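Asks: Sequence and predicted structure are below.
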Amino acid sequence: MEFQPHHVALTVSNIEKTIEFYKKFGFKEVIRWKAEDNSLIVVHLKLNNFILELFSFKDVKEGAVEKELFEDLKHKGYRHFALKVVNLEEVSSKLKEKGIIPINKINLGKTGIKYFFVKDPEGNFLEIVEDKRKF
């Protein structure tokens, strides 16, 4: 049996604003489904072979995302997903030009990768990593 990453799902309150945010990272909208009664919209955004699945419910409920990254990591369940880049410093500068400000400085993680985080319009953490490890 062989498995490959396929998608991560997020529930959001403002789907259009969230789509525009992720398009700045190179995601493209590939699927949009809308319930007849407008109670739900599902959008698939694709980046290479990875899909970000967005759900937007008319009666969306607030989640338990903490404002501070370290405190958020203490909760069970989904905490963030990461996008890998070749040059972290260059990407950080380009994102700032697009109005996306990292919430922390570039760090070297305990597992040997360099990283920083941003937040999407819904407050979800998105990690940007430079991983040159050889396994």
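Replies: That came through, no problem. Numbers count the residues shown, from 1 in each chain.
Asks: From here on, just use CA atoms for contacts and neighbour counts.
Replies: Will do.
Asks: how about the strands of the protein, start to end?
Replies: Residue ranges of the strands in the chain, as given by DSSP state E, are 7-11, 28-34, 40-47, 50-57, 80-84, 107-108, 114-119, 125-130.
Asks: tell me what the first one is packed against?
Replies: Applying 3 or more Cα pairs under 8 Å, 6 or more residues apart in numbering; DSSP states H and E, one finds that strand 7-11 contacts strand 50-57.
Asks: for comparison:
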Amino acid sequence: MKNTLILVSALIISLNAIGQKKEPNNCLNNIHLEPSFIAFTTHKNSELGNWYKNTFGLKIVKEFAFPDGSTTGVLMKKGEFVVEIFFRNDALKKSELKPGSNSEQWSGFMKFGFYTDANLVTLKACLKRKNINAGRIFKDDNLGVDLLQVIDPEGNILEIISRHKK
């Protein structure tokens, strides 16, 4: 009788777990991302698309290929926060531009920032637990914002921005 009761209890717990909707394990699930559009070019075997999809909880809305076969891509979004990734067959790695140089020397944008309603201290701790390169939080009193620096797997720098509370 005791074993039957334990088995019935375990079955009820299992059935309840099946009925529950699993939320993705994502630090940005409940954070509002203000409208932004970011586009990246990377090599054809890059995992950058999956990193952005999983890190920001994005949904794929379009996959595409150039007619000449040189590039494929993916367009993803969460609300009006949009990320587009171009996977090029002939993409150069940053290190190939000039061996020994660092990204701060290269032409082009240094980083991309976007606004959120996030508590950056909490967000940083969550991202670090997931082995995401979340660095310093800079308090910019001139702009009235705090900026959390995040570096994606290919070295692109993102600033997640939160306005100071008034």
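Replies: It's in. All values derive from a computational prediction rather than experimental measurement.
Asks: quick one, which of the strands of structure 1 is nearest to V65 of structure 1?
Replies: Closest approach to V65 of structure 1 among those is made by strand 125-130 (8.7 Å; Cα to Cα).
Asks: With structure 2 overlaid, how far apart is the closest one on average?
Replies: With the two structures superposed, strand 125-130 of structure 1 lies on average 1.1 Å from its match in structure 2, counting by mean Cα distance after the TM-score superposition for structure 1.
Asks: residue range for that strand in structure 2?
Replies: Aligning strand 125-130 of structure 1 against structure 2 (TM-score structural alignment) gives residues 157-162.
Asks: what comes into contact with the matching stretch?
Replies: 110-120, 145-152 (Cα atoms under 8 Å, 6 or more residues apart in numbering).
Asks: and what of stretch 131-138 of structure 2?
Replies: Residues contacting stretch 131-138 of structure 2 (Cα under 8 Å, 6+ apart): L120, V121, K124, L127, K128, D146, L147, L148, Q149, V150, I151, D152.
Asks: again, but for stretch 16-26 of structure 1
Replies: V12, E29, L45, L47, K98, D120, P121, E122.
Asks: chain center to the host helix or strand of I13 of structure 2, what's the gap?
Replies: Element membership for I13 of structure 2, per DSSP states H and E: helix 2-19. Between the centre of helix 2-19 of structure 2 and the centre of its chain there are 37 Å (Cα atoms, centre = their mean, to the nearest Å).
Asks: Please apply the same query to stretch 74-84 of structure 1.
Replies: Going by Cα atoms, centre = their mean, where stretch 74-84 of structure 1 is centred and where its chain is centred differ by 9 Å.
Asks: before we move on, the earlier item: of the contacts of stretch 157-162 of structure 2, buried ones?
Replies: In those, burial by neighbour count holds for G113, F114, Y115, T116, A118, L120, D146, L147, L148, Q149, V150, I151, counting by 16 or more other Cα atoms under 10 Å.
Asks: So which of those residues is the closest to A91 of structure 2?
Replies: Closest to A91 of structure 2, out of all of those and judged by Cα to Cα, is I151, at 19.6 Å.
Asks: contacting residues for the counterpart of K93 of structure 2 in structure 1?
Replies: Superposed on structure 1 with TM-score structural alignment, K93 of structure 2 falls opposite E62. With Cα under 8 Å, 6+ apart as the criterion, no residue contacts E62 of structure 1.
Asks: Just the closest of the contacts of stretch 131-138 of structure 2 to E84 of structure 2, please.
Replies: The nearest one, if we look at those relative to E84 of structure 2 and count by Cα to Cα, is D152, at 14.4 Å.
Asks: Excluding chain neighbours, what is closest to that closest one?
Replies: Leaving aside its sequence neighbours, D152 of structure 2 sits nearest to N133 (Cα to Cα, 6 or more residues apart in numbering; 6.9 Å).
Asks: Kind regards, and thank you for your time.
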